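Asks: Quick one, what's the 3D model for this:
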Amino acid sequence: MPRRALGRSGIEVTALGLGGAAIAGLYRPVDEDSAAATVEAAWDVGIRYFDTAPHYGLGVSERRLGAVLRTKSRSQYVISTKVGRLLEPYDAEGSDTGSATGSDLANGFAVPATHRRVWDFSADGVRRSLEESLTRLGLDRIDLALIHDPDDHGEQAFHEAYPALERLRSEGMVGAIGAGMNQTAMLTRFLIDTDVDAVLCAGRYTLLEQPALAELLPAAANRGKSVIIGGVLNSGILAHPVPGATYNYSAAPGELLERALRMREVTEAYGVPLRAAALHFPFGHPAVASVLTGARSAAEVRDAATLLNAPVPADAWDRLRKEALLPRHVPVPEAR
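Replies: Okay, the predicted model is just below:
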């Protein structure tokens, strides 16, 4: 599988990466064996980039990824995790804000609510977060550390979390640094105002919508930085555009569903599943280093790898443009 450099960090990620939220029970349970099989399947198809976070299943994602990756050669893969949320355990009796025996489904994960999340973008919080992540992963280092969802904590993220990551990078505790968000404005600021190596942009550069093309991607390209694209299926609508499909983790608006259905008609006319076009699409921009698949099973991983290995005909992109389903100025991958 092709590899691309993360900015000037010297770290290379595979074009397809495995996002670790789904194997931590995103929206519905995933058992330990299925999660392990998913990670093993990712390895088997050539994926060597794995992304996780303490937020994903209250540490479950990190533990499950680490359990498999510890059996692999450490020099062969790249792992990213995130800072900004510390995990504080509930006591055995629970508390007025939660319970050690309840469910975390209100936060999106079908796992026991053993901990509560505490926002912390302080320098001490960043170091503590990474140390705890290393413990859960059982690994010796983090390749890429990302400031996670600092939307409402911007000043602390820029003035405390970012300088802390810069120090940890210089100390060698992490190899590369950046930020991961579902919006483009603050990520663009990170690219312009700091010395991050890469940013992870979720859901804002997809076949369905491209706000990242206005400022974020040009800023990355102009400064020699990299962008990792998550949420490439817009949380489901570009995988299965059917009534009840999700967009941005909620029910998709009718007009977006209709647009996705029209896109599917076009791509399938060229023998290309819509989800395949969605996986390929971000690579039309040179700043994109990797696309994450949020697979929750071995079959889904194998499917994503197969689809990414099959090129999308140039005529399919042209037809999407002619049908006004894709703006003409938006770059698309070159046919191989």
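
Asks: from here on, contacts and neighbour counts on C-alpha atoms
Replies: OK.

Asks: All the helices of this structure, in order from the start?
Replies: All helices of the chain, identified by DSSP state H, fall at 32-44, 60-69, 123-137, 154-156, 162-171, 185-193, 216-223, 254-269, 274-280, 298-309, 314-322.

Asks: Now tabulate those helices in JSON lines and tack on distance to residue 80 and mean neighbour count.
Replies: Formatted as JSON lines, these follow (distance: least, CA to CA, whole Å; neighbours: other CA atoms under 10 Å):
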{"stretch": "helix 32-44", "distance to residue 80": "15", "mean neighbour count": "19"}
{"stretch": "helix 60-69", "distance to residue 80": "10", "mean neighbour count": "23"}
{"stretch": "helix 123-137", "distance to residue 80": "10", "mean neighbour count": "20"}
{"stretch": "helix 154-156", "distance to residue 80": "21", "mean neighbour count": "14"}
{"stretch": "helix 162-171", "distance to residue 80": "13", "mean neighbour count": "18"}
{"stretch": "helix 185-193", "distance to residue 80": "17", "mean neighbour count": "19"}
{"stretch": "helix 216-223", "distance to residue 80": "19", "mean neighbour count": "20"}
{"stretch": "helix 254-269", "distance to residue 80": "31", "mean neighbour count": "17"}
{"stretch": "helix 274-280", "distance to residue 80": "20", "mean neighbour count": "24"}
{"stretch": "helix 298-309", "distance to residue 80": "18", "mean neighbour count": "17"}
{"stretch": "helix 314-322", "distance to residue 80": "32", "mean neighbour count": "16"}
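
Asks: Second input sequence below; structure requested for side-by-side comparison:
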Amino acid sequence: MNHVSGLGVLGRTGLTVGELGLGCAPLGNLYEPVSEQDAADTVLAALAGGTRLFDTAPRYGNGVSEVRLGQVLAGVPRSQVVVATKVGYRLTEDGAEPDFSYDGTMRCLEESLARLGLDRVDIAHVHDPDDHEQEALTGAFRALLDLREQGVLSAVGAGMNQSDMLERIVARVDVDCVLLAGRYTLLDQDALTGLLPACEARGVGVILGGVYNSGLLADPRPGAWYDYRTAEPDQVAAALAIEEICARHGVPMKAAALRFAWGHPAVSALAVGARTADEVRENLAMAQTTVPADLWAELRATGLLTREVPTP
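Replies: Prediction:
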């Protein structure tokens, strides 16, 4: 496997992030409430399991995720963790307001550091600039690149649910990494032909989020979530077909979903969400599960994966 700098290392930065990071959106009560105790236990379980990368954002529960993460990390040597947060949305009394300006980005990061209780984060992503591409290019990215130049940040990135704009950003901005949610999974390989080869060519590290596509690849059934909304019947059918093949090979589908996402040479790490310590431990166990080559071969033979998609 010819990874840009090796799986677990963030592209050309050399920053050791580990293969499996903790996505902290659930700590901000995504989908359902999470108690203070469960949030703390989730982070502690990840630390106990050797997790290094913790990915949060102001928009995750209007600052709740950052505060909860910071409270636990206060007792952890800073060198043991890699903390990523995001800019582009500033919190107000009415929620999060988009602000991709240079000055707004600086203030956004300052406010995140205060909530986290940290003097620095390692990675700062521009968060979902879908409707603000030009302002992000001239404001937010310029601010983050200046902070990287000053040594305040180790890495500058962009986090989105779409691959097309990320591909344009990689071409136009000297980013170190991207965080791509849901567009490179067992169900959706949208990033295969554009973004991932572009990142590989430039040494840009790729962190994949949403590898369970909001839950459908974890528990496929009618009514399951897919990309933050209820899954369509054809999506449920595809996930059930994948699950059936996984079961035939004695492999939990979650394990196959994780292993598949690691299979592309541009991928540095995954950020997988959890809302309890048990979910963290399950994800860590899934990550250690062996997936036989015959499973991938059967997915290809049935057309659930194309021949062009790399597998581990």
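
Asks: TM-score for these two?
Replies: Put the two chains on top of each other and the TM-score (TM-score structural alignment, normalised by the length of structure 2) is 0.97; 307 aligned residues with a CA RMSD of 1.0 Å.

Asks: Export the helices of structure 1 as TSV, with columns for distance to residue 206 of structure 1.
Replies: Compiled in TSV, these are given as follows (distance: least, CA to CA, whole Å):
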stretch	distance to residue 206 of structure 1
helix 32-44	22
helix 60-69	25
helix 123-137	30
helix 154-156	25
helix 162-171	27
helix 185-193	16
helix 216-223	13
helix 254-269	12
helix 274-280	7
helix 298-309	15
helix 314-322	14
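
Asks: And those: which comes nearest residue 329 of structure 1?
Replies: Of all the helices of structure 1, it is helix 314-322 that lies closest to residue 329 of structure 1, at 9.3 Å by CA to CA.

Asks: okay, and that closest one goes to which residues in structure 2?
Replies: The counterpart of helix 314-322 of structure 1 in structure 2, using TM-score structural alignment, spans residues 293-301.

Asks: cool, and stretch 210-230 of structure 1?
Replies: On the basis of TM-score structural alignment, stretch 210-230 of structure 1 is assigned to residues 189-209 in structure 2.

Asks: Touching the matching stretch from outside, list them.
Replies: Residues outside stretch 189-209 of structure 2 that contact it (CA atoms under 8 Å, 6 or more residues apart in numbering) are 4-5, 9-12, 23, 163-164, 166-167, 170-171, 175-184, 261, 265-272, 309.

Asks: I only care about those that end up buried; give me the ChimeraX line for that.
Replies: Buried residues among these (16 or more other CA atoms under 10 Å), as a ChimeraX selection:
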select :4,5,9,10,11,12,23,163,166,167,170,175,176,177,178,179,180,181,182,183,184,261,265,266,267,268,269,270,271,272
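
Asks: Aligned to residue 246 of structure 2, what sits in structure 1?
Replies: Looking across to structure 1 (by TM-score structural alignment), residue 246 of structure 2 lines up with residue 267.

Asks: What of residue 100 of structure 2?
Replies: Using TM-score structural alignment, residue 100 of structure 2 lines up with residue 121 in structure 1.

Asks: What separation do you get for that match and residue 179 of structure 1?
Replies: 12 Å (CA to CA, to the nearest Å).

Asks: follow-up on the earlier one: what is the neighbour count of the match of residue 100 of structure 2?
Replies: 28 (other CA atoms under 10 Å).

Asks: Surely it is in contact with residue 155?
Replies: No: using CA atoms under 8 Å, residue 121 of structure 1 is not in contact with residue 155, being 9.4 Å away.

Asks: which non-adjacent residue is nearest the most centrally placed residue in structure 1?
Replies: Closest residue to the average C-alpha location of structure 1: residue 230 at 3.8 Å, with CA atoms, centre = their mean. Leaving aside its sequence neighbours, residue 230 of structure 1 sits nearest to residue 202 (CA to CA, 6 or more residues apart in numbering; 4.1 Å).

Asks: if I pick that neighbour, what's in contact with it?
Replies: Listed by CA under 8 Å, 6+ apart, the contact partners of residue 202 of structure 1 are 180-183, 229-232.

Asks: quick one: it and residue 86 of structure 1, what's the gap?
Replies: For residue 202 of structure 1, the distance to residue 86 of structure 1 - CA to CA - is 21 Å.

Asks: just residue 190 of structure 1 next, same as before
Replies: From residue 190 of structure 1 to residue 86 of structure 1 the distance is 22 Å (CA to CA).
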